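Novice: sequence unavailable; structure follows:
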């Protein structure tokens, strides 16, 4: 570990949203050669993962291999590969946007970790999970950074060295669906026989199982099942390493103005080249900031007071979404209490009474919704910087659709194409929209229960402190994005619950793009998330003309 200063401090890292279809990425430099990689910032995961085609491990003299493997399986796609330790630097680039932070010392001095765990994607095909970015920088908690230790497995089958780098599972070693016995190709079978001291016909048959039963790491689902049979460890994520080394305080802040790429020129139809990315990255609307180790001191980025919501579980940034209101309508409850009741035992003998559900009698009251202390611990939403849309439960999205249709039936026709996620890459003509007639959306969250937090309260004298929900408003300018994916087009950034997804909302960039958001993990065991209004963007006449 090394850095330009050993005092915990903030680091202001420039972001752009042009490599990941609206997702924001920071540039890190990986390995002894300090190769620059654009990594998507994701509070919905914890792994620092890079594509093998962008980071060439063979040329990295700082690399230390391990026996660890990692994998992530998405709804569509995913990746697997080895874990290595190597040098990781941040803020070593020369990128600077508009700087107004002289009041924050050392905010642009780089930080370097000499031995930082990095997962390397094993397959070129799997790298499409990152769009045009080079990987992901996960900013969630330690529990999501699971590794599988294959050391005993390698030793048992005489595979040497007992390391996952170079990755042995793509071409050399296949596996069997029945018992996951490795099947070595002719190229390294003789080497393995020497290692194990075996040359019998039985051993030969052992390595060559039926071809139709074998698979390798390209088969993500089968390979995941194999990995689950191996011992696991939790590996400290990148940000946890920064805090444990005393380099930054245990919080970070996120500042972004958009959830889709802003295309201000007809010259750029679809970003597909370095020149397009560079051009789009100069647009202030496509820029942002990550503040590592800080938040409140960067007054150049926000104004007014913060609103604070509770983090319910320190895994993802899990929160409690009480409900949502559309325009001036009454709040639609999230049905958190109903969902939990449906999960409870149904027999009369097994049904818990009120005191068991609410042992201390405390409730959160809001428009007829009651959440006691026990239910406060149940999360039904996550705050996810890696999601470029807001995904609502079917219940909430249905209520939204009904309210929009009541306001203007044409609204339903305008959002209908976006039920197909692929339509985000098409959009509708933005001159068909009348954004001023669309309603604001207000999301209500459970606030913190910490005596050091300033908390509002309702008018009910029987309510405990902090029972009033915390309201975060999303304007039409944020849940609709104009001039995307091309100039003159617009995209709707609200989606209904994904297939096979639990009753949990994913609150992505549209929730945050009007705010300066601090993820403060230093409060209690789980942390809090603070929202303050962004300072307005001051643009030059030339920028406004675009």
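Specialist: Looks like it arrived, so ask away. The structure displayed is predicted, hence computed values, not measured ones. Numbering: from 1, shown residues only.

Novice: all contacts plus neighbour counts: C-alpha atoms, from now on.
Specialist: Will do.

Novice: all the helices of this protein, in order from the start?
Specialist: 151-156, 186-196, 201-207, 220-227, 238-244, 274-281, 336-343, 354-357, 373-376, 394-407, 409-415, 476-479, 509-512, 541-545 (DSSP state H).

Novice: among those, which is the most enclosed?
Specialist: For these, the largest average neighbour count (mean count of other Cα atoms under 10 Å) is found in helix 509-512, namely a mean of 27.

Novice: what helices or strands is it leaning on?
Specialist: Using 3 or more Cα pairs under 8 Å, 6 or more residues apart in numbering; DSSP states H and E, the elements in contact with helix 509-512 are strand 251-256, strand 390-392, strand 470-474, helix 476-479.

Novice: which of the helices of the chain sits closest to residue 328?
Specialist: Nearest of the helices of the chain to residue 328, taken as Cα to Cα: helix 394-407 at 10.4 Å.

Novice: the structure to be compared is supplied as follows:
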């Protein structure tokens, strides 16, 4: 293994995924440029059909593996392939010749919008694949490879049947792309994100992705292989949040405080869910929302009502509008009326780190559509345990270093973004 190189700074943007940051990478022999969503809540590199054409990639290697990945809502499936993946340009380029990725064979538009796929930045436990050799041979397929894709998954019943067959096959854990970069000595085992907003800033509903990308409010930075040394990206002291498990970026949420009211204690994860979910909160850059477990969400909304009895009616009005992916008119929301929220998490020293979430971060203006504001707090997802998902609204205006070098599971270091 060679020594790690200096860190690499890459531009990120909200322009493509709309509710998450993406960065550019190149894929295959033709170095096809792709914009992939940066997600600390998953670990798979997955690419959608469109700009990248596997049949034109002379470096492509098929495997017997397939993946089906489920997020908080919905899932996709496809074959696992190998090819060249690169970041950066010229002398700053980093490249892996045989990186594993999935090629999405089911409808993924609701996940990635105008992005070309996703780059999961969590740990290896979230990157499982299954060896489909046995069922493929039963079909008479030789060699027993999952590319070209031999399944038709056009409806929910077919996808469910495929999932059942998949889970009966031998399980393999694939190294995520960032882990592979670190293992090859191409980068240190740390990355950082400078984050401004949670949802794309739109002043013209007819704007192209290119023009959205030029809006400074839609821009950020990914630092691959570094963090602390990039002092032009942040100011003030770094606060260290303890990561308690290397499944997701699992943290211990202690409490949430509404304005200057008494803190609301966050319940521990239900014992039955500890083995599968590890802690009562995760830090997830793939989430456009802060998702609070049900009891905590209801208590926070009650605290907002205690702050100003008019405000829950605006939340209800937003919920009705958001069923059609619309927010409230900007003029309906004066963030000066709303309280700041204070999230307290366990620090690396055993104390607390307090992250203040401003009303302008959980009510974002011109969000997704011009002239509309989105309320970015949600109650617990269906079929999800009592675990809060601390997404981009809490990280807005911050510089976050995901340092996986510290002990077994790492830490997330947070400061104010410049």
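Specialist: Perfect, thanks for sending it. Not measured: the values here are computed from a predicted model.

Novice: before we move on, the earlier item: mind putting the helices and strands packed on helix 509-512 of structure 1 into a markdown table with distance to residue 423 of structure 1?
Specialist: Formatted as a markdown table, these follow (distance: least, Cα to Cα, whole Å):
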| stretch | distance to residue 423 of structure 1 |
| --- | --- |
| strand 251-256 | 23 |
| strand 390-392 | 15 |
| strand 470-474 | 22 |
| helix 476-479 | 15 |
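
Novice: is it true that residue 63 of structure 1 touches residue 88?
Specialist: No. Taking Cα atoms under 8 Å as the definition, residue 63 of structure 1 is not a contact partner of residue 88, at 10.7 Å.

Novice: anything in contact with each of the two?
Specialist: Both residue 63 of structure 1 and residue 88 are in contact with residue 31, where contact means Cα atoms under 8 Å, 6 or more residues apart in numbering.

Novice: in structure 1, which residue range corresponds to the strand of greatest length in structure 2?
Specialist: The residue-count maximum for a strand in structure 2 (DSSP state E) belongs to strand 75-87. Taken onto structure 1 by TM-score structural alignment, strand 75-87 of structure 2 occupies residues 78-90 there.

Novice: mean distance, the matching stretch to its aligned residues in structure 2?
Specialist: Average distance between stretch 78-90 of structure 1 and its aligned residues in structure 2, after superposition and using mean Cα distance after the TM-score superposition for structure 1, equals 0.9 Å.

Novice: chain center to that stretch: distance?
Specialist: Remark: stretch 78-90 of structure 1 is offset 17 Å from the chain centroid, using Cα atoms, centre = their mean, to the nearest Å.

Novice: same check on stretch 274-281 of structure 2?
Specialist: Relative to the chain's own centre, stretch 274-281 of structure 2 is displaced by 18 Å; criterion: Cα atoms, centre = their mean.

Novice: show me where the stretch 251-400 of structure 1 has strands.
Specialist: In the stretch 251-400 of structure 1, the strands defined using DSSP state E, counting those that start in this stretch lie at 251-256, 287-292, 302-310, 313-314, 317-319, 321-326, 332-333, 363-366, 369-372, 381-383, 390-392.

Novice: ranking those strands by burial, who's on top?
Specialist: In terms of average neighbour count - mean count of other Cα under 10 Å - the standout among the strands of the stretch 251-400 of structure 1 is strand 317-319, at a mean of 26.

Novice: how close does the aligned residue in structure 1 for residue 332 of structure 2 sit to residue 134 of structure 1?
Specialist: Under the alignment (TM-score structural alignment), residue 332 of structure 2 maps onto residue 432 of structure 1. Distance from residue 432 of structure 1 to residue 134 of structure 1, counting by Cα to Cα, to the nearest Å: 36 Å.
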